[in-house]
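>>> this one's sequence-less:
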């Protein structure tokens, strides 16, 4: 739980009482590599902070598994559209590596909003984190070449990227694995 406390401490001075309320509602969840954190068609009940691991957002298809996002250590992860609306998710959240998550339920987060001075700040920072990643992804898909997207991903998450299978990276940057292999050969 230290990582999530440090994350918030770097952003705001949180009163001990507020931290106690928030942290008392967090639950630790461990997911082994390749397990589903949330299955498509199920409702997202949690907003999670990744203490350890990498999470992949994907839409399973019969012939091709489409990866449209990753979340890394020290960041929030959720099928946030499903979480907000409490309706079925249209995609999976999958642990690419062994993952340790600190989770707060939808109901408990609403209690934190109502009972703490920093509750709304906590929620806002979590959604800002998710929103900024989404906007960056959309922008890079519109503006950057596949090679640039790959180079940027390698620069931003060099150690963690090594744990992601190439087929997922290729899907994420919008190309086939064979094209990613060519890009990797050009760069090296």
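Nice, thanks for sending it over. Predicted model only: the values in this text are computed from it and were never measured.
>>> contacts, neighbours, all on C-alpha from now
OK.
>>> so which residues of this protein form strands?
Along the chain, counting by DSSP state E, strands occupy 27-31, 36-38, 46-52, 55-59, 66-71, 76-77, 92-95, 99-105.
>>> what packs against the lengthiest helix in the chain?
The helix of greatest length in the chain, counted in residues with DSSP state H as the criterion, is given as helix 119-143. In terms of contacts (3 or more Cα pairs under 8 Å, 6 or more residues apart in numbering; DSSP states H and E), helix 119-143 is packed against strand 76-77, helix 106-115.
>>> chain center to the last one, what's the gap?
When C-alpha coordinates are averaged (Cα atoms, centre = their mean, to the nearest Å), helix 106-115 and its chain have centres 21 Å apart.
>>> neighbours of the residue nearest to residue 153 when sequence neighbours are not counted, just the number please.
Taking Cα to Cα, 6 or more residues apart in numbering as the measure, residue 153 lies nearest to residue 161, with 7.6 Å between them; neighbours along the chain are not counted. Applying other Cα atoms under 10 Å, we find 17 residues neighbouring residue 161.
>>> below is structure B, check it against A:
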């Protein structure tokens, strides 16, 4: 739980009282590799902090899933659009590795907003961080070549990229697994 407090205190100072309310709502869960956390068509009821592991966001397809996001240790994960609107999700979330999560459910977050001095600030900071990650990805898809998107991902998270199967990486940067293999060969040579 200390990881979460450390993460939040990057953005805002937490009083012990506010932390007590916030932390009292957290529920810890452990998940095996390839556990679907949220199925398409279900409403996201939780905002989760990854203590250990990695999660991908994707649209399931018959031949190749369309992976559009990853989240790793020390970050929040959610089908956030479904979470804030409380409407069915158009995509799924799945663990890529053994993963430990700390959850807050929707009603508990609303309670935190109303009972703490900094609840709304924390919510805004988490939302802004999720927005910035999404915006960065969209801009990369519009401005960068597939090779540059791979290099960016590799330079930003070299230790974590090793955990992601190549087919998910290929989908994430918008190419086939074969095209990713060619990109990787060009980079190595």
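Sure thing, it's come through. All of these numbers come straight from a predicted model, not from anything done at the bench.
>>> flag every buried residue along the longest helix of the first structure.
119-120, 122, 126-127, 130, 137 (16 or more other Cα atoms under 10 Å).
>>> same list (those) but as a markdown table, adding distance to residue 148 of the first structure.
Formatted as a markdown table, the entries for those read as follows, by distance: Cα to Cα, whole Å:
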| residue | distance to residue 148 of the first structure |
| --- | --- |
| 119 | 38 |
| 120 | 36 |
| 122 | 33 |
| 126 | 27 |
| 127 | 26 |
| 130 | 22 |
| 137 | 12 |
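>>> distance of the residue nearest to residue 153 of the first structure relative to residue 55 of the first structure?
11 Å (Cα to Cα, to the nearest Å).
>>> same thing with residue 13 of the first structure?
In this structure, residue 13 of the first structure and residue 55 of the first structure are separated by 29 Å, where distance is defined by Cα to Cα.
>>> more neighbours, those two?
Using other Cα under 10 Å as the criterion, residue 13 of the first structure and residue 55 rank with residue 55 on top: 28 against 9.
>>> I'd say that one and residue 68 touch.
No - contact between residue 55 of the first structure and residue 68 fails when scored by Cα atoms under 8 Å: they sit 11.1 Å apart.
>>> hmm, back to that, to residue 174 of the first structure, which of the strands of the first structure lies closest?
Closest to residue 174 of the first structure of the strands of the first structure is strand 66-71 (Cα to Cα; 8.6 Å).
>>> for residue 176 of the first structure, find the nearest of the strands of the first structure.
Taking Cα to Cα, strand 66-71 is the member of those nearest to residue 176 of the first structure, at 10.5 Å.
>>> that closest one relative to strand 55-59, how many degrees between them?
160 degrees (axes from the mean of the first three to the mean of the last three Cα atoms, to 10 degrees).
>>> compared with the second structure, how much does strand 66-71 of the first structure deviate?
Overlaying the second structure shows strand 66-71 of the first structure at a mean distance of 0.7 Å from the equivalent residues (mean Cα distance after the TM-score superposition for the first structure).
>>> contacts for that strand?
With contacts defined as Cα atoms under 8 Å, 6 or more residues apart in numbering, strand 66-71 of the first structure is touched by 50, 54-60, 77, 168-169, 171-172.
>>> coming back round to it: so which of the helices and strands packed on helix 119-143 of the first structure gets nearest residue 96 of the first structure?
Relative to residue 96 of the first structure, the nearest member of these by Cα to Cα is strand 76-77, separated by 13.4 Å.
>>> so how far is the closest one from its chain's centroid?
Centroid displacement of strand 76-77 of the first structure relative to its chain, using Cα atoms, centre = their mean, is 4 Å.
>>> could you list every helix and strand in contact with it?
If contacts are counted by 3+ Cα pairs under 8 Å, 6+ apart, strand 76-77 of the first structure sits against strand 46-52, helix 119-143.
>>> in TSV: the ones you listed, plus distance to residue 84 of the first structure.
Compiled in TSV, these are given as follows (distance: least, Cα to Cα, whole Å):
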stretch	distance to residue 84 of the first structure
strand 46-52	10
helix 119-143	10
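>>> any idea which of those gets closest to residue 187 of the first structure?
With Cα to Cα as the measure, helix 119-143 is the member of these nearest residue 187 of the first structure (19.0 Å).
>>> check the mean deviation of the closest one from the second structure.
When the second structure is overlaid, helix 119-143 of the first structure sits 0.5 Å from its aligned residues on average, using mean Cα distance after the TM-score superposition for the first structure.
>>> who touches that helix?
Outside of helix 119-143 of the first structure, the residues that reach it under the criterion Cα under 8 Å, 6+ apart are 8, 18, 75-77, 109, 112-113, 149, 173-174.
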